[in-house]
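Chemist: Coordinates only, no sequence provided:
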């Protein structure tokens, strides 16, 4: 039997003492940040996701009278069986009310199934498969930050509109990668483009040479990387060594973040188009959050970490408004209340569990354009959430309601 990953206990952030009118149930709110603390997604998630959750709890101090709030975290080691085992223990033995973050879609799908069985809440800032709010939708899960449809739709359509219509995919061979390629293919075909094929790589692949050679030989205008984290970084580095961009082919990372730019450097990534729901230097409010986060964590917040903060804050506001941490009462408050914070403006939570909010099409700056560390993006346009995300309609639970 595999050993469950180590737990990183966070401190109790605050404990308010005065009673809440109409409060029902227990007075202890427990949040679990389930993430990758040591693997290929630890830069974009990891300890920074725990920092983000703690910041949100700090910001709610004094607004949750009658409740104490506790945050814990665990490393799922990017393995669905370990992630599911942690979640089940959290729900059965540790009284966790809500699980946050969860990079890696198969782990998220396993956890949300357990959460529905136990009537607990899952707030996903890092699992991106659009199936999570589609064929696998759950009444207890909210997909907060992004999904594969929105990433593909915003970046894919922009590339096709620029005349880049022939694509080849290098796809990480698991649920997220397959969903990203599927959704990107639909987006480019809708714009008049086409896919010339794909190469599938296992997760945590060190050598992308054979996949890059296939992509190079395909003659595609765009080589799209349907991957993330360390896999995507390795592919971009090795593509530069192969001279792929110098040869005229465009490289597109379908899930790219500021930590990836930091790891790769602007010389390698300059000019790339990206889709993102968050950039720390976008406006005054996001900038203030980013600077606070950097003082604590030493790195700029990624979109995933910003999503953890936003989801945690909205959850705790809803607990305060409901006067209880009872699952369905809190979810009802979350759905009926617009999301307004440094992450989203007038965000809404749809019946299928998708949080709808704006996306941004950005271009990576050149070294001469950047004013310093973490100054990486030029925001080219804002894409309203209704245009970025898939239409409502593929969630079987909703179809069965009537």
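Modeler: Structure received. Please read all numbers here as calculations on a predicted model, not as lab measurements. Residues are numbered from 1 along each chain as shown.

Chemist: can we go C-alpha only for contacts and neighbour counts from here?
Modeler: Fine.

Chemist: tell me, what residue is most central in this protein?
Modeler: Geometric centre of the chain, nearest residue: residue 126, 2.8 Å, by CA atoms, centre = their mean.

Chemist: what about versus this one:
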């Protein structure tokens, strides 16, 4: 056989391999990182449940977009900004992550916000709450989905303003500071009085000295500006101290349904809380939540529901934009109303705030609860344009006067 004949023969054999779908390079997957506290004080309100919510969104969407498989990565930031920043940088630089979602602990959230800004990656905040995220630290790559400290203050602080005077027991980190600041502003604006406050480290076990200071202040309303296990422990110990029996009211400024489950209705009854979502609100919320419960064995928190909603909206925007380019997708997300079981006619503003209705609930008495996780009764609905800070008051550089 001649050299020419051999070359022709090899070409005939290799051609189908070279140009077959198997040989062609597959598109890189579109990766979404769910970053939160997987085993610490915020694991119940976010943690593995947020990862499940993200996976449900991907499955319901269909598993791929623009020919790219969608993958969910899970990371534990341990409530430490340096750890969270390291995970975020590695995900973006080495794993090609397009979006980082969830992110409780506001100090971590604000650190990741800056990484997203520098590296042009979308940050979808659900359980991180500082209103500074869409205020002075806003970014064109950051969207705040579920709630923020301003909204909690409007929902819980303002209506209880004159039940005081107030004293705050505050977690000593970014979220606690923002929640106390925004609630204090709302209380004073509504004509209430602030006597003072005390701050505690994250993950404290004994709140007796803080409760004693609150009691000695003469306050009639204790604002608990913390979350997760810290808030549960504060409420339980306040009840053990007999403060409610002495006429001192407790304002749990950032409570989740999992917190009420942990506290129990006997101690939690009568608490007022502001939520972006409740599993038993209507047929749509019940249908999704029961699917979630089958996989997680707990009803979803508002943050976990927000993770699903935000990721689904993102994926629909990628499909509609025909690209995963961050700026194009953000523009499409802001141009498209949010309509799902989580929010109706939600709008993403220029500062990244997703504006939607919020709900004020009262925790039921034990005898009022008729079935498992039947914990809340609706007090009022707050329209989105009243729940969230006015666009021109946040100090976001993206907002043009």
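Modeler: Cool, the structure landed. Note that this is a predicted model, so its numbers are computed, not measured.

Chemist: just to revisit the earlier point, got a list of what the residue nearest to the centre of the first structure touches?
Modeler: By CA atoms under 8 Å, 6 or more residues apart in numbering, the contact list for residue 126 of the first structure reads 45, 101, 102, 103, 104, 145, 146, 304.

Chemist: any idea where the helices of the stretch 151-300 of the first structure begin and end?
Modeler: 175-190, 209-218, 229-242, 258-264, 266-269, 284-297 (DSSP state H, counting those that start in this stretch).

Chemist: Return the most buried member of these.
Modeler: helix 175-190 (a mean of 22; mean count of other CA atoms under 10 Å).

Chemist: hmm, back to that, could you provide the contacts of residue 126 of the first structure in CSV, with additional columns for secondary structure?
Modeler: Shown next, in CSV, are the contacts of residue 126 of the first structure (DSSP: H, G, I helix; E, B strand; the rest coil):
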residue, secondary structure
45, coil
101, strand
102, coil
103, coil
104, coil
145, coil
146, coil
304, helix
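
Chemist: Relative to residue 336 of the first structure, which of the residues you listed is nearest.
Modeler: Checking these against residue 336 of the first structure by CA to CA gives residue 145 as the nearest, at 18.1 Å.

Chemist: What count of nearby residues applies to the closest residue to that closest one other than its chain neighbours?
Modeler: Sequence neighbours aside, residue 125 is the residue nearest to residue 145 of the first structure in space, at 4.8 Å (criterion: CA to CA, 6 or more residues apart in numbering). The number of residues packed near residue 125 of the first structure is 27, by other CA atoms under 10 Å.

Chemist: for residue 125 of the first structure, what are its contacts?
Modeler: For residue 125 of the first structure, the contacting residues are 100-103, 143-146, 304-305, 307-308, 311, by CA under 8 Å, 6+ apart.

Chemist: so how far is residue 375 of the first structure from it?
Modeler: Taking CA to CA, to the nearest Å as the measure, residue 125 of the first structure and residue 375 of the first structure are separated by 23 Å.

Chemist: Same question for residue 294 of the first structure.
Modeler: Separation of residue 294 of the first structure from residue 375 of the first structure (CA to CA): 13 Å.

Chemist: what does residue 133 of the first structure align to in the second structure?
Modeler: Aligned against the second structure by TM-score structural alignment, residue 133 of the first structure finds its counterpart in residue 134.

Chemist: From what I see, that match and residue 144 are in contact.
Modeler: Yes: contact criterion CA atoms under 8 Å: residue 134 of the second structure and residue 144 qualify, at 7.1 Å.
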